[in-house]
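Chemist: Pasted the sequence and its predicted model underneath.
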Amino acid sequence: MPRSHDTFAALERPYPFTTQPRQARARIGLVQLASDYTLENDWRRLATEGVEIYSTRMAYNSLMTPDSLRATAGNIADAADLVAPGLELDVMAFGCTSASMLIGNEAVAERLTRSRPGLPATNPWLASLCALRQLGIGRLAVLTPYATEVNRPLYQGLREAGFEVVAFGAFGLSLDTDIPAIHTEAIAAATADLLAGSRAEGVFFSCTNLRALPLLDSLEHRFGLPMVSSNQALFWHALQLAGQQADIAGCGRLLAASPAEGVA
């Protein structure tokens, strides 16, 4: 054994090194629900050169009820601690629209940044409200995958935020894991029905697990109205909070070119 060790000691060569300077223009930390199959793939499509995403998942029972969604608050801080420990991030994001709406923006932000105090934080509910205002949408058509018990507080939250909801549709699902299976054709058909005869100035697709992102550009061209989805808005707002401008083609006018100023 000593002889073998001596042989290795003679082979091993120590080298000096220099450290690589930061290349990323934005580093985003992301906490997702275990049951979300869509957000990660949507963000992979949106992440342009220089945008780094560091994500983790947190336990969730998939039940889309107000009580289950509120209960996710207890897992956010521990999950956030697992996101790239020791690495300098520019913003933290939480990936659930309905849970954020029910828990509250300040409570979500506090849990996301408990181990990184002072870091900007966002969530899909907050980001979507900011995006709708950015696009000048006052009268909304809303499409969700949720059941009524989640839709009602969402509707009330939008009204309290100052929006007029003129049409509201839903697929009525109670399990988060069922949501990604909703066909994009069904989403497009429901959108057309909601907009028929309505006075909506835009459409909000609520839920990070709903596969709305690939449709946004074509729906905007078809109806001549801005379309906002949870994943699109969350990515946009995270970039804004990181001081970066979005310039992404084919994913709706929100991301086409947005100033990195004046966003709450």
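Modeler: Looks like it came in fine.
Chemist: When you work out contacts or count neighbours from here on, use the C-alpha atoms and nothing else.
Modeler: OK.
Chemist: buried sites along stretch 27-35?
Modeler: For stretch 27-35, a neighbour-count test (16 or more other Cα atoms under 10 Å) marks 27-33, 35 as buried.
Chemist: And for stretch 213-225?
Modeler: By 16+ other Cα under 10 Å, the buried positions in stretch 213-225 come out as 213, 215-217, 219-220, 225.
Chemist: Now intersect the residues you listed with the helices, please.
Modeler: 216-217, 219-220 (DSSP state H).
Chemist: With distance to V165 added, can I get these in a markdown table?
Modeler: Putting these into a markdown table (distance: Cα to Cα, whole Å) gives the following:
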| residue | distance to V165 |
| --- | --- |
| L216 | 19 |
| D217 | 22 |
| L219 | 19 |
| E220 | 19 |
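Chemist: surely F163 meets R139?
Modeler: Yes: contact criterion Cα atoms under 8 Å: F163 and R139 qualify, at 6.1 Å.
Chemist: where along the stretch 151-264 of the chain do the strands fall?
Modeler: All strands of the stretch 151-264 of the chain, identified by DSSP state E, counting those that start in this stretch, fall at 164-173, 202-205, 227-229.
Chemist: on contacts alone, who are the packing partners of the longest one?
Modeler: When contacts are defined as 3 or more Cα pairs under 8 Å, 6 or more residues apart in numbering; DSSP states H and E, strand 164-173 sits against strand 139-146, helix 148-160, helix 184-195.
Chemist: rewinding a little: redo the strands of the stretch 151-264 of the chain as TSV? Include mean neighbour count.
Modeler: Below are the strands of the stretch 151-264 of the chain laid out as TSV (neighbours: other Cα atoms under 10 Å):
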stretch	mean neighbour count
strand 164-173	17
strand 202-205	25
strand 227-229	29
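Chemist: Pasting the second one now:
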Amino acid sequence: MTRRVLLGMLTPSSNTVLEPVTQAMVAGLPEVSAHFGRFKVTEIALSGSALAQFEDAEILRAAELLAHAKVDVIAWNGTSSGWLGFEADERLCERITAATGIKATTSMLALNEILKTTGVTRAGLVTPYRDDVQAKILANYASLGVDFSNERHLGLQDNFSFSEVTADQLTEMARAVAADGVQALAVVCTNLRAGPLVEALERELKLPVYDTIATVVWKSLILAGVDPKRVEGWGSLFRNVA
């Protein structure tokens, strides 16, 4: 029997996109399956109550439940460290591994690795977030030497509403940030339906497009010992980034 590869995904409770998209991404890998644990996330803002959703205790509780399924990796399939600061994800991964003995990653740490590996210093950014959240993301990336000033965001706060952003809206936002000098485009939010658009966007814009559902699947496969090049039809990330 071929060894099963089990990917554990920590999921915002109000997210309706990342589960079906993740399952579709790995559908061509017969030994790989994705398994999901939810914790409460209903809004994205900088208020005390909104920030408290991402305190480690609830996330660790969900991670420990995923560990019961003997998953090969536990990934936070979310983008909160974009505004909290990337050290929040680094600390979370350390705590998950300490509590479960399982390797851990996140959408944003994977994106950062990809940008560093590919030498991207100027990129376009698409999100659904509020002005103040977007400003935090821009500042955090500036500290890494990545200029995301070519950006578009929708000013939304309710996490469920992100899933209702249309393909046409996302396509127009991507076109708007694909300015001269941009080396890549990042879609930062795991409740946007951008993943299925990536191949078409890359053909049209002649740029790599890094969707944060794809980034965490890419890194999770690597940590689980699966060649991400086996994922077909979901963008140049899987084909070209070692």
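Modeler: Perfect, I can see it now. Computed from a predicted model, the values in this text were never measured in an experiment.
Chemist: Work out the TM-score between the chains.
Modeler: The TM-score (TM-score structural alignment, normalised by the length of structure 2) is 0.89; 234 aligned residues with a Cα RMSD of 1.9 Å.
Chemist: quick revisit: how about CSV for the strands of the stretch 151-264 of structure 1, with distance to P85 of structure 1 added?
Modeler: Output for the strands of the stretch 151-264 of structure 1, formatted as CSV (distance: least, Cα to Cα, whole Å):
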stretch, distance to P85 of structure 1
strand 164-173, 36
strand 202-205, 33
strand 227-229, 30
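Chemist: For S98 of structure 1, find the nearest of the ones you listed.
Modeler: For S98 of structure 1, the closest of the strands of the stretch 151-264 of structure 1 is strand 202-205, at 11.7 Å, according to Cα to Cα.
Chemist: what stretch of structure 2 does that closest one fall on?
Modeler: Under the alignment (TM-score structural alignment), strand 202-205 of structure 1 falls on residues 184-187 in structure 2.
Chemist: Tell me which residues touch the residue positioned nearest the centre of structure 2, please.
Modeler: Nearest residue to the geometric centre of structure 2 (Cα atoms, centre = their mean): T212, 2.6 Å. Neighbouring residues of T212 of structure 2 by Cα atoms under 8 Å, 6 or more residues apart in numbering: 77-79, 107-108, 111, 186-190.
Chemist: For A141 of structure 1, give its distance to E160 of structure 1.
Modeler: To E160 of structure 1, A141 of structure 1 is 16 Å away according to Cα to Cα, to the nearest Å.
Chemist: do the same with L194 of structure 1
Modeler: With Cα to Cα as the criterion, L194 of structure 1 and E160 of structure 1 are 22 Å apart.
Chemist: Would you mind telling me which of these two has the busier surroundings?
Modeler: Using other Cα atoms under 10 Å, the more surrounded residue of L194 of structure 1 and E160 is L194, with 19 against 10.
Chemist: gap between the more buried one and L158 of structure 1?
Modeler: From L194 of structure 1 to L158 of structure 1 the distance is 17 Å (Cα to Cα).
Chemist: now do I182 of structure 1
Modeler: I182 of structure 1 is 24 Å from L158 of structure 1, by Cα to Cα.
Chemist: Next: A249 of structure 1.
Modeler: Going from A249 of structure 1 to L158 of structure 1 by Cα to Cα gives 28 Å.
Chemist: and what of I248 of structure 1?
Modeler: Per Cα to Cα, I248 of structure 1 is found 27 Å from L158 of structure 1.
Chemist: any idea which helix is longest in structure 2?
Modeler: Per DSSP H, structure 2 has its longest helix at helix 86-100.
Chemist: quick one: contacts of it?
Modeler: With Cα under 8 Å, 6+ apart as the test, helix 86-100 of structure 2 has contacts from 56, 60, 63-64, 67, 74, 81, 102-106, 108-109, 140.
Chemist: ok, of the residues you listed, which come out buried?
Modeler: 60, 63-64, 67, 74, 81, 102-106, 108-109, 140.
Chemist: Quick check: the farthest pair among those?
Modeler: A67 and N140 (31.0 Å).
Chemist: what packs against the helix or strand where D67 of structure 1 lies?
Modeler: Using DSSP states H and E, D67 of structure 1 sits in helix 66-71. In terms of contacts (3+ Cα pairs under 8 Å, 6+ apart), helix 66-71 of structure 1 is packed against helix 97-103.
Chemist: Any chance you could list what contacts the helix it packs on?
Modeler: With Cα under 8 Å, 6+ apart, helix 97-103 of structure 1 has contacts from 66, 69-70, 72-73, 94, 108, 123-126, 150, 153-154, 157, 206-208, 230.
Chemist: rerun at 7 Å
Modeler: 69-70, 73, 108, 123-125, 206-208, 230 (Cα atoms under 7 Å, 6 or more residues apart in numbering).
Chemist: burial measure for A178 of structure 2, as a count.
Modeler: Neighbour tally, A178 of structure 2, other Cα under 10 Å: 20.
Chemist: wait, I meant A214 of structure 2
Modeler: For A214 of structure 2, the neighbour count with other Cα under 10 Å is 29.
Chemist: How about Q157 of structure 2?
Modeler: Neighbours of Q157 of structure 2 using other Cα under 10 Å come to 18.
Chemist: so it makes contact with R130?
Modeler: Yes: here Q157 of structure 2 reaches R130: they are 6.4 Å apart, a contact under Cα atoms under 7 Å.
Chemist: what sits in contact with each of these two?
Modeler: Counting by Cα under 7 Å, 6+ apart, nothing touches both Q157 of structure 2 and R130.
Chemist: residues contacting the counterpart of S107 of structure 2 in structure 1?
Modeler: Under the alignment by TM-score structural alignment, S107 of structure 2 pairs with P124 in structure 1. Neighbouring residues of P124 of structure 1 by Cα under 7 Å, 6+ apart: 95-97, 230-231, 233-234.
Chemist: Much appreciated, bye for now.
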